[in-house]
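[1] Sequence first, then the predicted structure:
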Amino acid sequence: MNQIDNGTIHYRDELVRKLIHLTSLSIPVIYYFIPRSVAITILAALTVFALALDLARYFHPEIGKIFYKIFGFLLRKHELDHKKKNLNGATYVLISALIGVIIFPKVIFVTAFAILIISDTSAALIGRKFGKNPFLRKSLEGTLAFFISASVVILFTPKLTDSVAEYVIGFTAAFIGAIIENISYGIADDNLSIPISVGFVMWALYLIIFPNLDLILPNVPR
């Protein structure tokens, strides 16, 4: 989210929301050190719990009352729609993480998911505070914040070679991620669209540039 402020939620609430969002950075960090099978088991359990709780707030008033009392100020307008029964962003984060771990090689997932957490946060806070120039569906400032922060992430995430081409892969995916974050507002939840699109772009470029490279991180649990 980096749209020019539409008054849906106050900036302070967005700041709190994104600080909580940053705790999800623990997912790629922990996954780096544990086997894929263990990560899938943990994420599947957490996702089922989050889905059950998220849907229960719509169908069970008592659960909804407690849920909204604790988390209500963090929810956006579309996350409060009892007619459409939309899931909240945190549930999408877990769904996204589970799908990503199942689909992507670890080296790609760690990068793509770190970009989601760090760059989506940067885009939201910069875009909401300083976004003055409309660009596509959101603001130019927020989209630039996404791309710049994602590029920084690329500099520090795991690599398989010492080739400059591998950084080009990352920067290209970061650019695509910035555009997807911008245009996904109102169409799809960017907690899902960003890491999936970044992951597939990276994977496709690895296959094109390094067709014979085994996408397995050395000395890391598989």
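    Arrived safely.
[2] Only C-alpha atoms from now on, for both contacts and neighbour counts.
    Will do.
[3] Double-check residue 40 against residue 102; I have them as touching.
    Yes: Residue 40 is in contact with residue 102 according to C-alpha atoms under 8 Å; the separation is 7.0 Å.
[4] higher neighbour count, these two?
    The neighbour comparison of residue 40 against residue 102 (other C-alpha atoms under 10 Å) goes to residue 40, with 18 against 15.
[5] how close does that one get to residue 18?
    Residue 40 is 25 Å from residue 18, where distance means C-alpha to C-alpha, to the nearest Å.
[6] Strands of this structure, residue ranges please.
    Across the chain, reading from the start of the chain, the strands by DSSP state E fall at 134-135, 138-139.
[7] okay, now the one to match up with it:
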Amino acid sequence: MPDPQKHDMHGRHDSGFLPLRRELMRKSLHVLALVIPAAMLLLGKPPSIVIFGGLAFLGIVLDIIRADKAPLNHWIVNFFGSLMRPREKELPQGRVVVNGATWAMLSAFLLVLFFPVQVAAFAFTIFMLGDAAAALAGRRMGRIRLGKSPKTLEGSLAFLATALLISLVFPGIYFWHGAASSMAACIAEAAPLPLDDNLRVPLVAALTMLAVQHL
């Protein structure tokens, strides 16, 4: 049985571990991040490209600068450190580390740039809420590992259930299209791939949705 004190949100043993209270705080930001798909739907494609492209660019620039400017990194860690994972705060030998918020902004930008707004908003929504559900279920109930993956079956089922519920109520999305996209996103979230899941999972969800819509 995995030791919950030695594994992070989804059964992973690495420098990303946060205490449960801080994990709850971090995942609460996923709910607040629903303003992003809401903005996509309300503002439309061109304004969303400009806004999220600008925010992604700003995040990348700050991550690059803080790798060489210790005072800036110190200020960011002091201000946001309670919500950052250790690997996002530690910058050995000036190495650039892209934090989760920057990945999320880059994901939102690429989604709205390459996909219809409805698909982009859906993909981002199921990741934000599904990932939060997976994190909490994995931390509290995760026991069954998915092969060599660091994730747990309980966390992945929570992700899938949340994404399917969203598919039922999301405006302009057929449930079966959403269900296929949710399944693909769940697999992408559980897979031990190197690309950050804030980018990988929403893009897989959007690509699957587009493929299913064109069948």
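    In hand now; what should we look at? Because the structure is predicted, anything quoted here is derived from the model rather than measured.
[8] Now the TM-score, please.
    Comparison of the two superposed chains (TM-score structural alignment, normalised by the length of the second structure) gives a TM-score of 0.88, and 202 aligned residues with a C-alpha RMSD of 1.7 Å.
[9] Deepest-packed of the strands of the first structure, please.
    Per residue and on average, the most neighbours among those fall to strand 138-139, with a mean of 26 (mean count of other C-alpha atoms under 10 Å).
[10] Contacts for that strand next, please.
    Applying C-alpha atoms under 8 Å, 6 or more residues apart in numbering, the set of residues contacting strand 138-139 of the first structure from outside is 2-4, 127, 131-133, 182-183, 185.
[11] want to try JSON lines for those, with distance to residue 13 of the first structure and neighbour count as columns?
    Output for the contacts of strand 138-139 of the first structure, formatted as JSON lines (distance: C-alpha to C-alpha, whole Å; neighbours: other C-alpha atoms under 10 Å):
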{"residue": "2", "distance to residue 13 of the first structure": "14", "neighbour count": "28"}
{"residue": "3", "distance to residue 13 of the first structure": "15", "neighbour count": "28"}
{"residue": "4", "distance to residue 13 of the first structure": "15", "neighbour count": "23"}
{"residue": "127", "distance to residue 13 of the first structure": "14", "neighbour count": "26"}
{"residue": "131", "distance to residue 13 of the first structure": "17", "neighbour count": "22"}
{"residue": "132", "distance to residue 13 of the first structure": "20", "neighbour count": "16"}
{"residue": "133", "distance to residue 13 of the first structure": "23", "neighbour count": "14"}
{"residue": "182", "distance to residue 13 of the first structure": "21", "neighbour count": "25"}
{"residue": "183", "distance to residue 13 of the first structure": "23", "neighbour count": "17"}
{"residue": "185", "distance to residue 13 of the first structure": "18", "neighbour count": "15"}
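[12] Please narrow those residues to those residing in helices.
    Taking DSSP state H, the ones among the contacts of strand 138-139 of the first structure that sit in helices are 127, 182-183.
[13] Neighbours of the corresponding residue of the second structure for residue 43 of the first structure, how many?
    If you follow residue 43 of the first structure across to the second structure using TM-score structural alignment, you land on residue 52. Burial of residue 52 of the second structure is recorded as 24 neighbouring residues (other C-alpha under 10 Å).
[14] before we move on, what about residue 173 of the second structure?
    Residue 173 of the second structure sits with 18 neighbouring residues when counted by other C-alpha under 10 Å.
[15] Excluding residues flanking it in the chain, which one is nearest it?
    By the measure of C-alpha to C-alpha, 6 or more residues apart in numbering, the closest residue to residue 173 of the second structure outside its immediate chain neighbours is residue 167, 6.9 Å from it.
[16] Thank you, goodbye.
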